[in-house]
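> structure for this input, please:
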Amino acid sequence: MFDIEFNGEFAAFFVFAVLMIAGAVLMVSFTKVVHMVLSMAAVFLGAAGMFVLLEAEFLAFVQVLIYAGAVSILMIFGIMMTNHSDSRAETIKPLKETLAAVGAIALFGLLFYAIRDADFEGLDGGTPAQTTDNTLAIGQALFHNHVLPFELVSVLLTVAFIGAIALAKKEA
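From the prediction side, this is the model:
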């Protein structure tokens, strides 16, 4: 019925899929926020592995660098710097719950009809006739044509991060 070839790529896909599913299930199962963030990082690493299998090495690198690294560390810093001594559970009001359900159903319907009515002709899913090294092109454009904006953004992010730490320490 199914023509499945058992090889290394299939095994790697299975391992990454299990890692992502287990991380997602643990993410919603854990009660401690730090454990949730670590489970989310496992999902990000599994997604990076999937990108490697799809031969999108740049996306895999960005996934590990940005999501598994920076976002997870930023969330852990946020958890550590907030005050958890007075943690009262907020009661969910029925109106908020109903509006959230209506919004989720409306979003699902919108996406369903947008995908259903989309024109996918011309998307054969094959490889392009001329393949280029996208990572090389992105690197050359970033470090040759846009060096100054790149450095300014890195300085701006560093200043914002230091400012956030200074503000968090003043309140504590």
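
> from here on, just use CA atoms for contacts and neighbour counts.
Will do.

> quick test: name the residue nearest the centre of the protein.
Centroid-nearest residue in the chain: residue 67, 5.3 Å away (criterion: CA atoms, centre = their mean).

> specify the local secondary structure of that residue.
Judged by DSSP: H, G, I helix; E, B strand; the rest coil, the three-state class of residue 67 is helix.

> grab the nearest non-local neighbour of it.
residue 44 (6.4 Å; CA to CA, 6 or more residues apart in numbering).

> equivalent analysis for residue 42, please.
residue 23 (5.6 Å).

> residue 39 is in contact with the one you found, correct?
Yes - under the criterion of CA atoms under 8 Å, residue 23 makes contact with residue 39 at 4.7 Å.

> now tell me what touches stretch 8-26 from outside.
36, 39-47, 49-50, 53 (CA atoms under 8 Å, 6 or more residues apart in numbering).

> do stretch 134-148 as well
With CA under 8 Å, 6+ apart as the criterion, stretch 134-148 contacts 58, 150.

> next, the second sequence, to be compared with the first:
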Amino acid sequence: MLGNIASFLSSGQNVAFFICALLAIGGAIFMLSFTKVVHMLTALALTFISLAGLYVVLEAEFVAVVQILIYAGAISILMIFGIMMTKHQGEEQMPKRPWHNGLLLIGAAALFGVIFFAIQNTELPSGTFQSAEDNTLEIGKLLFSAHVIPFELMSVLLTVAFIGAIIVAKREED
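Modelled structure (predicted):
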């Protein structure tokens, strides 16, 4: 058992993956546990950034940058504007069931045990993964050659949705 842990920690890539995975899981747990919306949003941003770190470790740099730009940046700012523009009551809810957290801890530990047992008993095929020389270049080639029609349809769909949101906002203003 200790030999497996030592061989796991021997690679910096494994350590970085483990740290990013723990931060992503921790951010998700904090996001579900916090009661204030701004704190929940901060924990969600931590989860998004940790996922981008996982993508970097997995050599998917383009997806990592998109993750940071779209989710950690744009979605988080959009949620902050949504919070700022809506009215909130400042009342805190008291926990209704004090034993709820204990059951959650037992359930999480049981789920961790089942997943750990499944991972330890799984036979994974060995081999090396040969990634492309430049992932971003390959994604660009595929996006603008083989998948150009879906790409353009998505841009038209997003433009129509944006115009529809403006029209709905104008109607509510009048």
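
> TM-score for these two?
The TM-score (TM-score structural alignment, normalised by the length of the first structure) is 0.59; 143 aligned residues with a CA RMSD of 4.0 Å.

> ok, of the contacts of stretch 8-26 of the first structure, which one's closest to residue 4 of the first structure?
Checking the contacts of stretch 8-26 of the first structure against residue 4 of the first structure with CA to CA, the nearest one is residue 53 at 16.3 Å.

> chain neighbours aside, what residue packs nearest to the aligned partner of residue 47 of the first structure in the second structure?
Matched by TM-score structural alignment, residue 47 of the first structure corresponds to residue 51 in the second structure. Spatial nearest neighbour of residue 51 of the second structure, excluding adjacent residues (CA to CA, 6+ apart): residue 24 at 6.3 Å.

> pull up the gap between the one you found and residue 44 of the second structure, please.
Residue 24 of the second structure is 9 Å from residue 44 of the second structure, where distance means CA to CA, to the nearest Å.

> now residue 67 of the second structure
The gap separating residue 67 of the second structure from residue 44 of the second structure is 12 Å, by CA to CA.

> before we move on, back to that, counterpart of the residue nearest to the centre of the first structure over in the second structure?
In the second structure, the residue matched to residue 67 of the first structure (TM-score structural alignment) is residue 71.

> ok, back up a step: quick one: map the residue nearest to residue 42 of the first structure onto the second structure.
Counting by TM-score structural alignment, the partner of residue 23 of the first structure is residue 27.

> so its match is in which element?
Secondary structure assigned from DSSP states H and E places residue 27 of the second structure in helix 12-33.

> residues of that helix that come out buried?
With burial defined by 16 or more other CA atoms under 10 Å, the residues of helix 12-33 of the second structure counted as buried are 16-17, 20-21, 23-28, 30-31.

> quick one, the following helix or strand past it and helix 12-33 angle?
Counting by DSSP H and E, the next helix or strand C-terminal to helix 12-33 of the second structure is helix 37-57. With axes from the mean of the first three to the mean of the last three CA atoms, to 10 degrees as the basis, helix 37-57 of the second structure and helix 12-33 are set at 160 degrees to each other.

> quick one: secondary structure of residue 132 of the first structure?
coil.

> ok, now how distant is it from residue 56 of the first structure?
Relative to residue 56 of the first structure, residue 132 of the first structure is positioned 12 Å away (CA to CA).

> who has more neighbours, those two?
Counting neighbours by other CA atoms under 10 Å for residue 132 of the first structure and for residue 56 shows that residue 56 has the greater number, 15 against 9.

> so how far is the first residue of stretch 137-151 of the second structure from its last?
16 Å.

> sorry, wrong one. I was asking about stretch 127-135 of the first structure.
First-to-last residue span, stretch 127-135 of the first structure, CA to CA: 17 Å.

> before we move on, the earlier item: quickly name whichever of the buried residues of helix 12-33 of the second structure is closest to residue 114 of the second structure.
residue 25 (16.7 Å).

> and the match of residue 47 of the first structure, what does it touch?
The neighbourhood of residue 51 of the second structure, defined by CA under 8 Å, 6+ apart, consists of 20-21, 24, 64, 67.

> now, among those, which is nearest to residue 120 of the second structure?
Looking across these and measuring by CA to CA, the closest to residue 120 of the second structure is residue 21, at 17.7 Å.

> any idea how far that closest one is from residue 133 of the second structure?
Using CA to CA, residue 21 of the second structure is found at 26 Å from residue 133 of the second structure.

> and residue 124 of the second structure, by the same measure?
25 Å.

> what's the answer for residue 172 of the second structure, then?
51 Å.

> and what of residue 103 of the second structure?
In terms of CA to CA, residue 103 of the second structure sits 48 Å off from residue 133 of the second structure.

> likewise for residue 34 of the second structure?
42 Å.

> now do residue 29 of the second structure
36 Å.
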